[in-house]
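**Student:** pasting the structure only:
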């Protein structure tokens, strides 16, 4: 099983980049341990890069380029690697939504089990996402959506999410503190939904609205999720979100509840 996972991570692009490093290292007459010493990493890490088991950062590629006196060839290979994997690793059922989300002027989110990916700290996200590439994709997605000019974001979050431990206790405290910080932003409206029954509110969903008022929605399902632009689906979700907001605490009471949960459960 472990070897199967490892093979999935060793993409052709990573193996190609690794072969460039190996060729340049051998041409320089260096052993892996000698190159590792020059760039201040372990020999094993150099081995992983050459085998395509990991993707190094640009700053490390530049250090390799200097150590190997490669005159920019390593950096060029790294840039080629980046271009080849720009179709970032979203889960298959999510693949149509990130582009819509990144250009939205308004985002409405209902979450039932975990903090929405846009609002997750890296600590919290890393307890959910095991693959480092997917984690990196999630954090980059956050930066893209939340950077200026950021959309208006309205979130209804089930109260149980505040109590459900994801990762370490300290990570939960920092995650809730981050929610408080985000809730103070002018374009964010965060409301917690107490444990009440809301008709048809059975699963998490997100609606992304563009400047031209067109909508697309991402709906969580038992098998992952689906993206829809069907007018009937969207009309139903708009109505559902309005019902959820009506039952949720207001913004100020939401902040007070989050502070109380931090103090009573996560401090």
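**Tutor:** Cool, got the structure. All values reported here derive from a predicted model rather than from experimental measurement.
**Student:** could you use CA atoms for every contact and neighbour count after this?
**Tutor:** Fine.
**Student:** for the stretch 101-250 of the chain, which segments count as strands?
**Tutor:** Counting by DSSP state E, counting those that start in this stretch, the stretch 101-250 of the chain has strands at residues 106-111, 152-158, 188-193, 205-209, 215-221, 224-228.
**Student:** and for residue 209, the neighbour number?
**Tutor:** By other C-alpha atoms under 10 Å, 21 other residues sit near residue 209.
**Student:** now it. Nearest residue, chain neighbours left out?
**Tutor:** Excluding its sequence neighbours, the residue lying closest to residue 209 (C-alpha to C-alpha, 6 or more residues apart in numbering) is residue 215, at 4.5 Å.
**Student:** let's have the strands of the stretch 101-250 of the chain in CSV, adding distance to residue 137.
**Tutor:** Output for the strands of the stretch 101-250 of the chain, formatted as CSV (distance: least, C-alpha to C-alpha, whole Å):
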stretch, distance to residue 137
strand 106-111, 19
strand 152-158, 20
strand 188-193, 22
strand 205-209, 18
strand 215-221, 18
strand 224-228, 17
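**Student:** out of those strands, the one nearest residue 80 is which?
**Tutor:** Minimum separation from residue 80 across the strands of the stretch 101-250 of the chain (C-alpha to C-alpha) falls at strand 224-228, 30.9 Å.
**Student:** could you figure out how far that closest one is turned away from strand 215-221?
**Tutor:** Interaxial angle, strand 224-228 versus strand 215-221 (axes from the mean of the first three to the mean of the last three C-alpha atoms, to 10 degrees): 160 degrees.
**Student:** could you list the buried residues of strand 224-228?
**Tutor:** Under the neighbour-count criterion of 16 or more other C-alpha atoms under 10 Å, strand 224-228 has 226, 227, 228 buried.
**Student:** included below, for side-by-side comparison, is a second structure:
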């Protein structure tokens, strides 16, 4: 999708609208006010400015009043045209975070602080392990269908969360994947191949363990569905498991103990990390 549609075609460019009740609304409004001040300070009318950067007058007005989150490309072009010497482009980090759905922002904050992850998925590959192609295919197959712009927004958020692997103080990450998630060709055979290759790559990291829960196991401690536990440096934790506590996040120690018990048992029921990587290699060869 081209974000810089020529203003003469009469089509407003896609963007991310702001929910006035969202906590990020004030930051977006402030950014819009600053952009307007820069434009007016440079003596540029909206129409003239739009022609220079390749965006419609309507979109510019929405951004300047804080109703639309500016894309990184918009900020870079505005910075260049208005001779801001990087001060407008510097808004990209905050605006990039603002465009993510609220729930994703909250999850990303917790993941950025967690020192230990325990994650079990039974329908698809966990989001932290997904390739961009795989994640896109997942979003595009949802029904009712997401708009292309919603797909782009959620995809960017999911990929940004994977910065957890680049943290200087590396957390411990344990993933358990149901065997079917490694066989289901989400996005097609080549997308699955690259996804399996990604699992093998991440599985070599010293702070990451990937285990496979075989379909032929008679006992299964997580038969109710997916589960996750995030533990923090201060000793606190938050967990969620389908089928217990209404599938809502919990932090009470007694409730967490039940989720941790299930996770500990399924780790013992699954293939070991070494066996799992060998199994994934075998699947890759068959795909």
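**Tutor:** Okay, I see it. Bear in mind that the values here come from a model prediction, so they are computed numbers and not experimental data.
**Student:** just the helices from the stretch 1-150 of structure 2, written as ranges.
**Tutor:** 25-41, 46-53, 57-64, 72-81, 92-98, 102-113, 132-140, 148-161 (DSSP state H, counting those that start in this stretch).
**Student:** quick one, which of those helices is nearest to residue 232 of structure 2?
**Tutor:** Closest among these, using C-alpha to C-alpha: helix 102-113, at 6.4 Å.
**Student:** residues of the closest one that come out buried?
**Tutor:** Applying 16+ other C-alpha under 10 Å to helix 102-113 of structure 2 flags 104, 105, 108, 110, 111 as buried.
**Student:** one more: stretch 163-178 of structure 1?
**Tutor:** Within stretch 163-178 of structure 1, the residues scored as buried using 16+ other C-alpha under 10 Å are 163, 165, 166, 171, 172, 173, 174, 175, 176, 177.
**Student:** structure 2: which residue goes with residue 175 of structure 1?
**Tutor:** Alignment note (TM-score structural alignment): residue 175 of structure 1 maps to residue 195 of structure 2.
**Student:** okay, now the closest residue to that match other than its chain neighbours: neighbour count?
**Tutor:** Leaving aside its sequence neighbours, residue 195 of structure 2 sits nearest to residue 131 (C-alpha to C-alpha, 6+ apart; 5.9 Å). Here the number of neighbours of residue 131 of structure 2 (other C-alpha under 10 Å) works out to 21.
**Student:** residues in contact with the equivalent of residue 131 of structure 2 over in structure 1?
**Tutor:** The alignment partner of residue 131 of structure 2 in structure 1, by TM-score structural alignment, is residue 121. The contact partners of residue 121 of structure 1, taken as C-alpha atoms under 8 Å, 6 or more residues apart in numbering, are 174, 175, 178.
**Student:** run the last query once more with 10 Å
**Tutor:** 115, 139, 142, 171, 172, 174, 175, 176, 177, 178, 179 (C-alpha atoms under 10 Å, 6 or more residues apart in numbering).
**Student:** how much space between residue 210 of structure 2 and residue 35 of structure 2?
**Tutor:** Computed as C-alpha to C-alpha, to the nearest Å, the residue 210 of structure 2 to residue 35 of structure 2 distance reads 46 Å.
**Student:** just residue 82 of structure 2 next, same as before
**Tutor:** Between residue 82 of structure 2 and residue 35 of structure 2 the distance is 10 Å, computed by C-alpha to C-alpha.
**Student:** who's more crowded, those two?
**Tutor:** Neighbours were tallied for residue 82 of structure 2 and for residue 35 using other C-alpha under 10 Å; the higher tally belongs to residue 35 (23 against 20).
**Student:** so what's the residue nearest to the more buried one when sequence neighbours are not counted up against?
**Tutor:** Excluding the flanking residues, the one nearest residue 35 of structure 2 by C-alpha to C-alpha, 6+ apart is residue 64, at 6.3 Å. Contacts for residue 64 of structure 2 (C-alpha under 10 Å, 6+ apart) come out as 28, 29, 30, 31, 32, 33, 34, 35, 36, 37, 39, 70.
**Student:** and the closest residue in space to residue 48 of structure 1 that isn't next to it in sequence, how many neighbours?
**Tutor:** Closest residue to residue 48 of structure 1 apart from its sequence neighbours, by C-alpha to C-alpha, 6+ apart: residue 54 at 5.9 Å. Counted with other C-alpha under 10 Å, residues neighbouring residue 54 of structure 1 total 21.
**Student:** residues contacting the residue nearest the centre of structure 1?
**Tutor:** Nearest residue to the geometric centre of structure 1 (C-alpha atoms, centre = their mean): residue 138, 1.4 Å. Counting by C-alpha under 10 Å, 6+ apart, residue 138 of structure 1 makes contact with 88, 89, 90, 117, 118, 120, 122, 125, 126, 129, 132, 144.
**Student:** how about 8 Å then?
**Tutor:** Contacts for residue 138 of structure 1 (C-alpha under 8 Å, 6+ apart) come out as 117, 118.
**Student:** what residue in structure 1 is the furthest from its centre?
**Tutor:** Outermost residue of structure 1 with respect to the C-alpha centroid, by C-alpha atoms, centre = their mean, is residue 29; its distance is 40.6 Å.
**Student:** on that earlier part again, got CSV for the buried residues of stretch 163-178 of structure 1, with distance to residue 232 of structure 1 too?
**Tutor:** Below are the buried residues of stretch 163-178 of structure 1 laid out as CSV (distance: C-alpha to C-alpha, whole Å):
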residue, distance to residue 232 of structure 1
163, 34
165, 36
166, 35
171, 40
172, 37
173, 39
174, 39
175, 35
176, 35
177, 37
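**Student:** out of those residues, flag the one nearest to residue 10 of structure 1.
**Tutor:** Set against residue 10 of structure 1, the nearest of those by C-alpha to C-alpha is residue 166 (28.7 Å).
**Student:** how far away is the closest one from residue 94 of structure 1?
**Tutor:** 22 Å.
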